[in-house]
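Student: Here is the input, now give the coordinates:
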Amino acid sequence: MTDLVRQEIMTAADTVVVKVGSRVLTREDGSLDDSRVAGVADQLARLRLDGRKVVLVSSGAVAAGIGRLGWKRRPTDLAELQAAAAVGQSRLIESYNKALAPHGLNAAQILLTAEDLQHRTRYLNTRNTLNALFRCGAIPIINENDTVAVDELQISFGDNDRLAALVTNLLRAPLMILLSDVEGVYDRNPSEPGAKLMSVITHLDAAESFAKDAVGPARIQLSRGGMGSKLRAARIAAAAGESVVIAAGRRPNVLLDILAGAKVGTLILAEGRTVASRKRWIGWSATPRGKLLLDAGAAKAVQANGKSLLAVGVRGVEGNFAKGDVVAICDQAGSEFARGLSNYSSTQMTTIAGQPTDRIAELLGHCPYDEVVHRDNLVVLT
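Tutor: Next up, the predicted model:
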């Protein structure tokens, strides 16, 4: 069954980012299932040969390594996790390449860390590489570089759901598809009687208040995600003007059915207008170096009206940042609602916070900018 909204979205999706979770690709014992990998690869090949640009963000390296090493469960030790990823990544990409070869396509492995997308030049280089791979007829297969990514150093994406959302924003892809081990987003825990699949979500705020994770197998832990992770990733893509589908990855021909407009999984509609590429980097890829706390009037002017931020509205400054760094823009309680590039350093901001614009030159000796953060360099997140 199809509907006009889905048909329109799927027809316009010339570039698609697909994320597949570990549980979709592995057997019950945690080993990589080549038949499931081949099933995903075959669908990607058909979409590519139909003229769509497709990118796959694939989990499964750690799980593949666990299976190859004969371990019974996912380790908690960081070094062992990274060792499993190192062993499993080659196994994973080998399986994809073997499945794509009969279609005349190559699997192009790309391993990223969060720093690659936080740094503006590396961010742009990643996009250029992906576009070159499209021209070469290859299918990019992206994974977090688990062998060097370290949560404690804050250079990890956290999970591949978020990585997929950042890649979606990087490419300005109209559609992101998250393939999971559940059918989509339910109005309650899927194991509870009467649980109903939500076909369409128009406002993520309401959905996040009651969407629950599915009850998964307790014998072996293979992944870090969950429905909460997927909804957070969906928020990143939807806020930038892209649509998202969450669906069951083990369903036969799930990608082909989704792109044909079938009512499969949960469709999360884009919220607002499409955000420009540079603002996507500011809002979701770069890491804020500090915070600006605003009074109620300034917060309303920025959040509701999209106005530039003036020094007079700043009530507090946190962190150590330089001119041109990304800063979090928060209300007086510290809740972040926007991000932007600061025209002043943290030291200068501490001096001029709360002051009218005509006093900046007096306090600093010069006034290079009337605005603390110009609206052209500002992104409202919520």
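Student: CA atoms for contacts and neighbours, from now on please.
Tutor: OK.
Student: Confirm for me that Ala108 is in contact with Cys136.
Tutor: No - with contacts counted by CA atoms under 8 Å, Ala108 stays clear of Cys136, the gap being 10.2 Å.
Student: Between those two, which has more neighbouring residues?
Tutor: Ala108 (19 against 11; other CA atoms under 10 Å).
Student: how near is the more buried one to Gly340?
Tutor: According to CA to CA, to the nearest Å, Ala108 stands 34 Å off from Gly340.
Student: Nearest residue to the middle of the protein?
Tutor: With distances taken as CA atoms, centre = their mean, Ala165 lies nearest the centre of the chain, 2.2 Å away.
Student: distance of Leu310 from Leu111?
Tutor: 40 Å.
Student: Settle it for me: which of these two has more neighbours?
Tutor: Leu310 (22 against 15).
Student: wait, doesn't that one sit right on Asp370?
Tutor: Yes - assessed by CA under 8 Å, Leu310 is found in contact with Asp370 at 7.1 Å.
Student: what touches both of the two?
Tutor: Common neighbours of Leu310 and Asp370, counting by CA atoms under 8 Å, 6 or more residues apart in numbering, are Thr357.
Student: any chance you could map the strands in this protein?
Tutor: For the chain, the strands defined by DSSP state E occupy 15-20, 53-58, 106-112, 138-144, 175-180, 200-201, 243-248, 266-268, 290-294, 314-319, 326-330, 336-341, 378-380.
Student: in the fourth one, what counts as buried?
Tutor: Neighbour-count burial for strand 138-144 flags Ala138, Ile139, Pro140, Ile141, Ile142, Asn143, Glu144 (criterion: 16 or more other CA atoms under 10 Å).
Student: Closest one of the residues you listed to Val54?
Tutor: Ile139 (6.6 Å; CA to CA).
Student: May I ask you to name the longest helix in this structure?
Tutor: helix 78-100 (DSSP state H).
Student: how far does that helix sit from the chain's center?
Tutor: Relative to the chain's own centre, helix 78-100 is displaced by 22 Å; criterion: CA atoms, centre = their mean, to the nearest Å.
Student: now do stretch 58-65
Tutor: Counting by CA atoms, centre = their mean, stretch 58-65 comes out at 19 Å from the chain centroid.
Student: Before we compare anything, build this one as well:
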Amino acid sequence: MPSTELRQSVLSGAKRVVVKIGTQLLTLPKAEGGGINKAFINGLAKQIAGLREKGVEVTLVSSGAVGAGCVELEMTERPSDVAGLQAAAAIGQRRLMDLMHKAFEKHGISVAQILLTRTDFDDRTRYLNIRNCIRKLHEYGTLPILNENDTVSVDELRFGDNDMLAALTCNALRAQAVVLLTSVDGLLDEQMQVIDLVDDVDKFMNLTNDDEKTSWGSGGMGSKLEAARLVTDAGDVAVIASGREKSILLRLMDGEKLGTVLLPAKRKLASKQRWIALTKRPAGTLVVDEGAANALIVRKKSLLASGIVKVSGRFEKGDILAIKTEGGDEIARGLTNFDHEDLKLIAGKRSDQFEKILGRVTYAEVIHRDYLVMRNGAG
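Tutor: Prediction:
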């Protein structure tokens, strides 16, 4: 299928889209006087209003709080200490939302701010609350604008960048596409030409042309590919394109050949599967032998303790575990029926031995097939 037709087939029918904009798009370079790029924000509002008129539901993920704060504080570079970053974010987030409100108000669109940390997606209840809140805002006709809560985030709470927040949001909403707008034209090959279509993200992970990453931002092309992989593995499409291109969103959704389109996997994961496989971070790892791996991949069976050769991490019953082969390849993730202490005692044992070992009646399976999701490409 020709590129344009393929783009149209995966994008033109999308009715729920997550759009992420980066810091460099929101701030002007020093050569142009610095400050917030109000023209970009106004243009973005016009495009999103146009998409809404076509029946496309847009959720916006916006970086730029720290950068906007630094501009307002007349800093020459991004703070290097946590308190400085948090203070700049607190100032910048208010400034950004003021500008967003004014820009979208011209089109009769109200805006809402949602600030999140990584652990909000790890917790199942909070994860569902996020999804429900965003859906309700859309029912009200309000544009949800999401950002990482930089004022409270520390390393273990961070997404790392808002590309990952956009991908997780896309999966939570079951949006058909995520569009990552940046300052470059797309994913570039070794000859610095834009790659049109990508059907396997792993093949291109070495092409992390991170030149667009600046002192104001925290992301780069590598983070965009990681985020895109989360979305495409779930069965939806990801796009990396230049936010500086005129009417980029409208033209992309019409199937025009712009940026890089990362094609979805053939499977499409259900909501619970997305949370298990692609959202909540694993609390531990199980290494399985060849027989157990074959049972999971080929025979579509549950994971039994007899095939487990190594247990790593500290976890409780109900946590998500990564399942790897002895060669180190991750093949699945799933919800465990045992905590780490019990699992270390029964690893390699038959289920009819569990009661004697643990002193109580237990589950026969370590991870039941209903709560196990194979990684894309592993079955």
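Student: ok, Asp14 of the first structure to Gly194 of the first structure distance?
Tutor: For Asp14 of the first structure relative to Gly194 of the first structure (CA to CA), the value is 37 Å.
Student: The two - which one has more neighbours?
Tutor: Neighbour count, other CA under 10 Å: between Asp14 of the first structure and Gly194, Asp14 has more, with 17 against 10.
Student: residue contacts, the nearest residue to the more buried one once chain neighbours are set aside?
Tutor: Nearest-residue entry for Asp14 of the first structure: Arg52, 5.0 Å, with adjacent residues in sequence omitted and distances by CA to CA, 6 or more residues apart in numbering. By CA under 8 Å, 6+ apart, the contact set of Arg52 of the first structure is Ala13, Asp14, Thr15, Val16.
Student: still on that earlier bit, any chance of the strands of the first structure in CSV, with distance to Leu81 of the first structure too?
Tutor: Formatted as CSV, the strands of the first structure follow (distance: least, CA to CA, whole Å):
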stretch, distance to Leu81 of the first structure
strand 15-20, 19
strand 53-58, 17
strand 106-112, 16
strand 138-144, 13
strand 175-180, 22
strand 200-201, 35
strand 243-248, 26
strand 266-268, 32
strand 290-294, 32
strand 314-319, 33
strand 326-330, 32
strand 336-341, 33
strand 378-380, 36
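Student: Out of those strands, flag the one nearest Thr350 of the first structure.
Tutor: Taking CA to CA, strand 314-319 is the member of those nearest to Thr350 of the first structure, at 6.1 Å.
Student: so the closest one matches what in the second structure?
Tutor: Counting by TM-score structural alignment, strand 314-319 of the first structure falls onto residues 308-313 of the second structure.
Student: quick one: the matching stretch to the first structure mean distance?
Tutor: Compared with the first structure after the fit, stretch 308-313 of the second structure shows a mean deviation of 1.1 Å (mean CA distance after the TM-score superposition for the first structure).
Student: Alignment lookup: Ala41 of the first structure to the second structure.
Tutor: Checking TM-score structural alignment: Ala41 of the first structure goes with Ala45.
Student: Roughly how far does the closest residue in space to that match that isn't next to it in sequence sit from Gly141 of the second structure?
Tutor: Distance criterion CA to CA, 6+ apart; nearest residue to Ala45 of the second structure, sequence neighbours excluded, is Phe104 at 5.3 Å. As for Phe104 of the second structure, its distance to Gly141 of the second structure is 12 Å (criterion: CA to CA).
Student: repeat for Asn132 of the second structure
Tutor: 14 Å.
Student: for Arg360 of the second structure, same thing?
Tutor: Taken as CA to CA, the span from Arg360 of the second structure to Gly141 of the second structure is 54 Å.
Student: Just want to know which of the two has more residues nearby.
Tutor: It is Gly141, of Arg360 of the second structure and Gly141, that has more neighbours when counted by other CA under 10 Å, with 15 against 8.
Student: Contact partners for whatever residue of the first structure lines up with Glu148 of the second structure?
Tutor: Taking TM-score structural alignment, Glu148 of the second structure has Glu144 as its aligned residue in the first structure. Glu144 of the first structure makes contact with Leu111, Leu112, Thr113, Ser156, Phe157, Asn160, Leu163, according to CA under 8 Å, 6+ apart.
Student: Mind telling me what the first one corresponds to in the second structure?
Tutor: By that I understand Leu111 of the first structure. Aligned by TM-score structural alignment, Leu111 of the first structure pairs with Leu115 of the second structure.
Student: Gln355 of the first structure too?
Tutor: Aligning on TM-score structural alignment places Gln355 of the first structure opposite Lys349 in the second structure.
Student: Ala173 of the first structure now?
Tutor: Aligned by TM-score structural alignment, Ala173 of the first structure pairs with Ala175 of the second structure.
Student: Now its match: closest residue in space, sequence neighbours ignored.
Tutor: Arg16 (4.8 Å).
Student: contacting residues around Arg91 of the first structure?
Tutor: Here Arg91 of the first structure is in contact with Ala61, Ala64, Gly65 (criterion: CA under 8 Å, 6+ apart).
Student: Mind putting these into TSV with distance to Gly226 of the first structure?
Tutor: Compiled in TSV, the contacts of Arg91 of the first structure are given as follows (distance: CA to CA, whole Å):
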residue	distance to Gly226 of the first structure
Ala61	17
Ala64	19
Gly65	21
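Student: picking up where we left off before, so the longest helix of the first structure corresponds to what in the second structure?
Tutor: The alignment of helix 78-100 of the first structure onto the second structure (TM-score structural alignment) covers residues 82-104.
Student: And for stretch 284-295 of the first structure?
Tutor: Under TM-score structural alignment, the match for stretch 284-295 of the first structure is residues 278-289.
Student: Could you list the buried residues of the matching stretch?
Tutor: Leu278, Thr279, Lys280, Arg281, Pro282, Gly284, Thr285, Leu286, Val287, Val288, Asp289.
Student: How much space separates the third one from Phe121 of the second structure?
Tutor: With the distance defined as CA to CA, Lys280 of the second structure ends up 6 Å from Phe121 of the second structure.
Student: Repeat that for the fifth one.
Tutor: From Pro282 of the second structure across to Phe121 of the second structure, the span is 12 Å (CA to CA).
Student: Go ahead and confirm the residue nearest to Ala175 of the second structure touches Val179.
Tutor: No - Arg16 of the second structure lies out of contact with Val179 (CA under 8 Å); the separation is 11.2 Å.
Student: Thanks a lot, catch you later.
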